[in-house]
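Asker: Let's see this in three dimensions:
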Amino acid sequence: MNLKSALLALAAAAVATPALAQTPICESQGVTVSVDFPSGGRHTCRVAETGEVTLAVTPEGTPINGSPWYAFRLDAAAATELRVTLDYGEYEHRYSPKLTRDGATWRSVPRRDVIVADDERRASMNLRLEPGATFIAAQPIETPTAVHAWAQQVIVPRGFEAVEYGRSIDDRPLIAYRAGTGTDLVVAMTRQHPPETSGAVAFRNFVETIMADTPQANAFRARHRILLVPMPNPDGVMRGHWRWNNGGLDLNRDWRDFSQPETRALRDLIQSEAQNRRTVAFFDFHSTRRNVIYAPPLDADSPTIDLLPLLRQRLDAAVNPPLPWTFSHSETGQTSKRWALSELRAPGLTVELDDEATVATAGRIGRTVAETMFEYTSR
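Answerer: Just a heads-up that it's a prediction; the model follows:
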């Protein structure tokens, strides 16, 4: 089966509900708790005499950034109420819980039903469950299968080629999308860090704006080589990791040593696309505790560094309150942002979305970045 056929099969197989759980890790009051589904969290479980379920939220290794991902499935035999507590150990509560019954429509657990300890190391939920399955997670679950199904619907019809540029440690395909014959290159990526789905929402809106059938988008695609990387860390996503791939490393701290197959393969792909081209911009969409842009200094050695004042002006007008910007560059840094400037002479920008950014806000940021690129490159 070639790559195109494989992706079409993935798209056809993409279902809303995460895979059926197989082995419960505990049971309380007619409710089983399971985690063996794609992106399920790294949890152990204990049940108190009161019936309260406590789930330990465990990272894939230490030391690690405090991004405590959790995802679990509750199967209720009948309508019931259940109290579930997340125990973060030495880490702190970061993500407000979301739930779904169909895997497609996610909503936040009401704030009145979530109690966070004063030291933020425990968070309890009072849940009212319907019969059947309920999934609860730190963020809506977006697996590689779902992401590439979206790409088949949105990106490929615009003439983009799906390219397998390598394999992950777990032997999953690393897939990017590219098109255009222009001498100027634009690179955009997201999900180096598995839980950071609000950044992925901004990325999708960036991409969908570029793929739109408008005069500006059509002209932009015609003039540029475009490289899109929506899932560079599929192992981390599938394994329910907080931060790392399956090689024990934060991939956005491997853009100097390139010790991991995922970053090596992506570096080689970008370099091949950048050969004999000017890289106009390099966007890496992430999530953190606030909306913020990390950018190189305005006097950095890049022929397109003047994109940054324009982008800041347009984002200030689009988003209230305006996003703060941090300007810095370190030649000893290990992030994609540093590598883009040092190796491609491109303004590498890390576009960080608030963990709890609304879909509307994330979408506005992604669209504004794309629209600013239209404006800048048409001058």
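Asker: C-alpha only now, for contacts and for neighbours.
Answerer: OK.
Asker: The spatially closest residue to Ala179 that is not a sequence neighbour: how many residues sit nearby?
Answerer: Closest residue in space to Ala179, ignoring its immediate chain neighbours: Phe160 at 4.7 Å, by CA to CA, 6 or more residues apart in numbering. By the measure other CA atoms under 10 Å, the count of residues near Phe160 is 20.
Asker: got the contact list for Phe160?
Answerer: Applying CA atoms under 8 Å, 6 or more residues apart in numbering, we find Phe160 in contact with 177-179.
Asker: What's the separation between it and Pro215?
Answerer: Distance of Phe160 to Pro215, given as CA to CA, to the nearest Å: 18 Å.
Asker: Could you do Thr361 as well?
Answerer: Thr361 sits 25 Å away from Pro215, going by CA to CA.
Asker: Can you classify Phe220 as helix, strand or coil?
Answerer: helix (DSSP: H, G, I helix; E, B strand; the rest coil).
Asker: I figured it was touching Phe374, is that so?
Answerer: Yes: here Phe220 reaches Phe374: they are 6.1 Å apart, a contact under CA atoms under 8 Å.
Asker: For these two, indicate the residue with more neighbours.
Answerer: Counted by other CA under 10 Å, Phe220 and Phe374 do not tie: Phe220 has more neighbours, with 23 against 18.
Asker: How about the contacts made by that one?
Answerer: 210, 374, 377-378.
Asker: Over to Arg42?
Answerer: Arg42 makes contact with 35, 56-60, 70, 240-241, according to CA under 8 Å, 6+ apart.
Asker: Kindly write the PyMOL command that selects the buried subset of those.
Answerer: Selection of the buried residues among those in PyMOL, burial being defined by 16 or more other CA atoms under 10 Å:
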select buried, resi 35+56+57+58+59+60+70+240+241
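Asker: and for comparison, fold this next one:
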Amino acid sequence: MRYLILKITCISLLFAGISANMDLLADSDVTFSTNFESGAAADLKVRQDGSIEFSIPPDPGGDQYLWFYFQVISKKKEPHRFILKNATGAHQTGKRWNITKPIFSADGEKWVRAQKVQYARQVSISDMSIAKVFRFQSPIIAETLYVAYSYPYTNTDLRDYLGTICIDQSVEITKFGSTEEERPIPLLQIDSPREKKIWIIGREHPGETPLSFVCEGMIQALLDSPAGWKLRQSYGFSIVPILNVDGVENGYYYHNTGGVNLARDWEEFSSQEVQSLHSAMLHDIENGRLKLIVNLHSSNDPSKGHFFLRIPENKLSADNALLQKRIFEVAGNYHPQIQGRSPVTLYDLPGITGNALNEKYGVYCLYLESNYSRGADGTIPDPQSWHAVGEALVKALAEVLLSE
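Answerer: From the prediction side, this is the model:
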């Protein structure tokens, strides 16, 4: 009886535009690889209908997953179609898949977003189950095709970028510690001898790649723009573009190699990365030099653009509550994709970077969540617009901090 019901359901769902899971091909002329920096995917297979099915592997130590990045080599002369079969369990997704448009490249440098996407039910005949899957199609045809959740930004990309700015006399590039896998954690300092300091932290969560382009935009604005120059007359900057170096290297989404969420490790300090960062910041904190921390993250909320996380005012000092309010008020004036006046309250959970540093030291942490897929004005972000968001944030900081 169960088989009969499933069979009838399968037929009706097919007519409703919902696909049945066909048998997978054991052999094909398609090959796959994740054997490169930040590569991540599992169970890559070609189905009988020619589409490519895959899943996202979980991180060490947690069930959060979202990041995928893989290579397809094929002589197929039509666009590849893809099915992400464990989309339902991905981190903070659900309806967010409806705005998600993965990206494609023939050379790993020039990327194009998918246009055809669908988050819908699929019936599996082999195990008699129904589940939602995420379907998307490549807009380009190439013998070698790279596929990613969003624009990749690897440790190599960061090294290449730092190489373009290292000749600036106001810039010092060094390291402040090592990861669990003994990789150095880079530190960029701009005009560090200034009396007051601002720290910028990125990639606590390694799969949140848009923030790296925002970070580049901030750095470039600090070095080149009038607002950046004015800020640097009063503030030195210590910038950690990628804290979770191992996670970026290994294609993780939310954790480090030891399975630790670095964004929630600021009470236990169980990771080498957060231990090292805390030690590096402590001198500025204890000397009263640290004015502000900018903590960059990324999200995929369909109802927002790039938005801020708000620490409740009753948990902040009066000065920091006013600082937070003023930044939220002015930031949206500098870029239409920033949703400055509608912040989301930061989770009141132990060990979160901003909560822990505020409670222990009275240091304010400004959170910006750059959106993978949607700006506040409805436009679709890309590396150029994320760069512009970084520049806008520098302008907002200059307006607020220099008027105090």
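Asker: Post the TM-score for the overlay when you can.
Answerer: Here the superposed chains carry a TM-score of 0.83, computed using TM-score structural alignment, normalised by the length of the first structure; 349 aligned residues with a CA RMSD of 2.6 Å.
Asker: report the longest helix in the first structure, please.
Answerer: When the first structure is parsed with DSSP state H, its longest helix is helix 359-377.
Asker: Going by secondary structure, Asp102 of the first structure is in what exactly?
Answerer: Using DSSP states H and E, Asp102 of the first structure sits in no helix or strand.
Asker: and it, what pairs with it in the second structure?
Answerer: Mapped onto the second structure by TM-score structural alignment, Asp102 of the first structure lines up with Asp107.
Asker: Ala137 of the first structure now?
Answerer: By TM-score structural alignment, Ala137 of the first structure lines up with Ala148.
Asker: so its match makes contact with Ala106?
Answerer: No: the pair Ala148 of the second structure / Ala106 is not scored as a contact, 11.9 Å apart, by CA under 8 Å.
Asker: Please say which of those two ends up with more neighbours.
Answerer: Using other CA under 10 Å as the criterion, Ala148 of the second structure and Ala106 rank with Ala148 on top: 23 against 18.
Asker: all helices for the stretch 101-250 of the first structure, in order.
Answerer: With helices called from DSSP state H, counting those that start in this stretch, the stretch 101-250 of the first structure shows them at 144-154, 197-211, 215-223, 234-238.
Asker: For Leu349 of the second structure, I want the exact helix or strand it lies within.
Answerer: Counting by DSSP H and E, Leu349 of the second structure is part of no helix or strand.
Asker: likewise the one 5 residues further on?
Answerer: Taking DSSP H and E as the criterion, Gly354 of the second structure maps to helix 353-361.
Asker: For that helix, give me the average deviation versus the first structure.
Answerer: After superposition onto the first structure, helix 353-361 of the second structure sits on average 2.2 Å from its aligned residues (mean CA distance after the TM-score superposition for the first structure).
Asker: Now Ser271 of the second structure: closest residue in space, sequence neighbours ignored.
Answerer: Spatial nearest neighbour of Ser271 of the second structure, excluding adjacent residues (CA to CA, 6+ apart): Val260 at 6.7 Å.
Asker: coming back round to it: output the contacts of Arg42 of the first structure as TSV; include the columns secondary structure and distance to Thr44 of the first structure.
Answerer: What follows is the contacts of Arg42 of the first structure, written out as TSV (DSSP: H, G, I helix; E, B strand; the rest coil; distance: CA to CA, whole Å):
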residue	secondary structure	distance to Thr44 of the first structure
Val35	coil	9
Ala56	strand	5
Val57	strand	8
Thr58	coil	8
Pro59	coil	12
Glu60	coil	13
Tyr70	coil	11
Gly240	coil	14
His241	coil	15
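Asker: Of the contacts of Arg42 of the first structure, which are still contacts in the second structure?
Answerer: Checked against the second structure using both residues aligned by TM-score structural alignment, their matches' CA atoms under 8 Å, the contacts of Arg42 of the first structure keep these contacts: 35, 56-58, 70.
Asker: quick revisit: from the contacts of Phe160 of the first structure, list just the buried residues.
Answerer: Those of these that meet the buried threshold are 177-179, by 16+ other CA under 10 Å.
Asker: Run through the residues that contact the equivalent of Glu216 of the second structure over in the first structure.
Answerer: In the first structure, the residue paired with Glu216 of the second structure is Arg204, using TM-score structural alignment. Arg204 of the first structure is in contact with 363, 366, counting by CA under 8 Å, 6+ apart.
Asker: what's the answer for Ile169 of the first structure, then?
Answerer: By CA under 8 Å, 6+ apart, the contact list for Ile169 of the first structure reads 235, 246-247, 261-262.
Asker: counterpart of it in the second structure?
Answerer: Checking TM-score structural alignment: Ile169 of the first structure goes with Glu180.
Asker: try Gly51 of the first structure
Answerer: Aligned against the second structure by TM-score structural alignment, Gly51 of the first structure finds its counterpart in Gly50.
Asker: Next, count neighbours for its match.
Answerer: Counted with other CA under 10 Å, residues neighbouring Gly50 of the second structure total 16.
Asker: A strand includes it, no?
Answerer: No: with three-state DSSP as the criterion, Gly50 of the second structure is assigned coil and is not in a strand.
Asker: which residues does it contact?
Answerer: Contacts for Gly50 of the second structure were tallied using CA under 8 Å, 6+ apart; they are Arg81.
Asker: And Thr335 of the first structure, by the same measure?
Answerer: Here Thr335 of the first structure is in contact with 252-256 (criterion: CA under 8 Å, 6+ apart).
Asker: which among those residues gets closest to Pro131 of the first structure?
Answerer: Nearest to Pro131 of the first structure among the contacts of Thr335 of the first structure: Asn252, at 41.4 Å, using CA to CA.
Asker: That closest one: what's its closest spatial neighbour, skipping adjacent residues?
Answerer: In this structure, Asn252 of the first structure finds its nearest non-sequential neighbour in Thr335, 4.9 Å apart by CA to CA, 6+ apart.
Asker: Residue in the second structure paired with the one you found?
Answerer: Taking TM-score structural alignment, Thr335 of the first structure has Ile352 as its aligned residue in the second structure.
Asker: Can you get me a residue count around the residue nearest to Ser19 of the second structure when sequence neighbours are not counted?
Answerer: Leaving out its chain neighbours, the residue that sits closest to Ser19 of the second structure by CA to CA, 6+ apart is Gln122, at 5.0 Å. For Gln122 of the second structure, the count of nearby residues is 22 (other CA under 10 Å).
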